[in-house]
Structure formats: structure tokens, C-alpha cells
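Participant: Coordinates for the following, if possible.
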Amino acid sequence: MISALLMILSPVPAGQVFTCTPTHVWDGDGPIWCEEGPRIRLSGIAARELDGTCSPGHPCPAASAEAARDALVNLLGTRTGVGRHGHILVTGPALTCRSDGSGGGDRTAAWCVSPRTGDINCAMVRGGWALRWERFWRGHRCP
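Facilitator: All right, here's what the predicted structure looks like:
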């Protein structure tokens, strides 16, 4: 029980490949809550915060926060509702993710691929909902 709780509260170690079945989304670059426990912050990209701002020092895309969040939900699966704290509930296929280490706090920074829509991080940039964050992009290649 304690090791399962630690997996939920701790970032997945860098380099580890893991499965994420998405259940909730906050904004356009995460977090994405996974049925398996981790919370993902998409690596190498930046989207607007839900209040419409961009954090100092972060790339700032033109797309609104709501457009970015909704695009991420659509890439992951189907919107099924809104949680009591404002998270968008989503159901979709399991993603295959590779950890980039800590995404701040208890989040895992990760590169994720959906069997339905491909590389999620790249799709967010291609759609204009997020910008590449060169500092964290680390030579990632989009298919």
C-alpha cells in the first residue's frame, strides 16, 4: 500500500517508460491525471495558464488557455464532464509515456504517445496550442 501511494505522489524516474490512462486534465500542458497514479506535465512545451497568463520566463502561445486545454482533451480522448475542482474529465486509450523526470512537485515531466493521435507533445505545438520550450525540448523529434 505504501509503495503504491509513493508511486502516486512521486515523479516517475527519468528514462522510465510507463502507461498513462488519462482521467483528468487541468490545462494545455498538464497536469494529466493517470488512472495508474502519475500526474503528467507534458515535457518541452508551454501553454497558457487557465487565467490566460503565461508564467514569467515561459514561452507564451497565442492560443487561449481554454482552447489549449480542450485541444489536449480531444487528443487524449473524449470529454466526459467536469470534476468538482474544475478539472476536465476525460476517457481515452492508454498512452505510452517516457519520463523526463520531475515536472515540479509530484508531477512527472513526460513525452507521451497516444495510439489514436500519435505524439501528444508535438501535436500541441503543431496545432498552435502550445509552444516548444527550447530549454526543455532536448532534441525531441516530432514524427
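
Participant: hey, let's count contacts and neighbours off CA atoms from now on
Facilitator: Will do.

Participant: ok, now which ones touch Thr80?
Facilitator: For Thr80, the contacting residues are 88-91, by CA atoms under 8 Å, 6 or more residues apart in numbering.

Participant: The nearest residue to Cys54 once chain neighbours are set aside: how many residues sit nearby?
Facilitator: Nearest residue to Cys54, sequence neighbours excluded (CA to CA, 6 or more residues apart in numbering): Arg48, at 5.1 Å. Neighbour count for Arg48, taken as other CA atoms under 10 Å: 27.

Participant: before we go on, could you also do this sequence so I can check it against the first one:
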Amino acid sequence: MLALLAASIVASSQTFTCTPTHVWDGDGPVWCAEGPRIRIAGIAAREMDGSCRTNQPCPDATAIEARDALVQLMGGARGAIPTGHIVVRGLRLSCRSGGSAGGSRTAAWCRLPSGADLSCAMIRTRTVLRWDRYWKGPACR
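Facilitator: As a prediction, this is how the structure comes out:
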């Protein structure tokens, strides 16, 4: 039923909560129980077909490795649905919108319950790359 809900774009600079339910790949979209579908801001992962778009950084890690790293940060896999999305029982994220990421996706800077920045956490997995063109996040340690 969640897959049928229309996702709305969260206005730029607005804060919101995202309880992840589904993950597509290493930079999103992540489906939130609250409605938005987020693209994790400031990072780039390979597409699920293994390709990289010509205008973005291209990490060495596979799309599956990046997706699985994100799934682990979201509390682990709980199954999959026919579209290929991985079902997660996600931890509640605190997010700030960066505005539209195209389609029905909101670009978002999110924090894990530990307070760690999600974009930085994904960079630390070495499965995604920082996308300098869109990086407006913290200095990752």
C-alpha cells in the first residue's frame, strides 16, 4: 500500500522526520513512512544497472554494495518487494530538505539517531563518492 502513496517534495530548508521503509540504491530514493521519498544529498552511487551518469562522480563500488551499505545503516534488510526495493525497518532520521531532486524525490541531509550525518556515514562506507557540485553538508570526519 505504501508504494501507492503519492510522494510530495518537502520545501527547501524545511526539517522533517523520515522513518525509512524501502531503499532502492546507495543514494536513494529512500521511502519514508511519513510520505517523502528522499535522495541522500551530496553523494553519488552507481545506478542499479551498474552504470554511472556522465555528469556525476563514479565510485568503484557496485550499486549492490552501496545499496547494502545504506540498508545496514537503516537497520538491516527485512525483505524485498517485486520492484526490487529492499524493505527496511528503519530508524527515525532527522532531515533537512535541500528541495527537489527531480521527479517525486526530495534531496535531504539526514542524521541518524546517533547524530551522525547520513551522507558522511555513506562516504565512510567507501561505496559512494562525495558529489562536490551538490555538497552543502558538514565536514565529514
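
Participant: Show me what the residue nearest to Cys54 of the first structure aligns to in the second structure.
Facilitator: Using TM-score structural alignment, the equivalent of Arg48 of the first structure in the second structure is Arg46.

Participant: Okay, and that match sits in which element?
Facilitator: Under the criterion of DSSP states H and E, Arg46 of the second structure resides outside all helices and strands.

Participant: Next one: it relative to Gly35 of the second structure, how far apart?
Facilitator: Going from Arg46 of the second structure to Gly35 of the second structure by CA to CA, to the nearest Å gives 25 Å.

Participant: Just the buried positions in the biggest helix by length in the first structure, please.
Facilitator: Looking across the first structure with DSSP state H, the single longest helix is helix 65-76. By neighbour count with 16 or more other CA atoms under 10 Å, helix 65-76 of the first structure contains the buried residues 65-73, 75-76.

Participant: Tell me the one of those residues nearest His58 of the first structure?
Facilitator: Of all the buried residues of helix 65-76 of the first structure, His58 of the first structure sits closest to Ala65, with 14.1 Å by CA to CA.

Participant: what's the aligned partner of that closest one in the second structure in contact with, if anything?
Facilitator: For Ala65 of the first structure, the aligned position in the second structure is occupied by Ala63, per TM-score structural alignment. Counting by CA under 8 Å, 6+ apart, Ala63 of the second structure touches 25-26, 45-50.

Participant: Relative to Ile9 of the second structure, how far out is Ala63 of the second structure?
Facilitator: Separation of Ala63 of the second structure from Ile9 of the second structure (CA to CA): 25 Å.

Participant: Ala130 of the first structure reaches Leu42, doesn't it?
Facilitator: No - the criterion here is CA atoms under 8 Å, and Ala130 of the first structure misses it with Leu42 at 10.3 Å.

Participant: which residues are common contacts for the two?
Facilitator: Common contact partners of Ala130 of the first structure and Leu42 (CA under 8 Å, 6+ apart): Asp29.

Participant: Many thanks, we can stop here.
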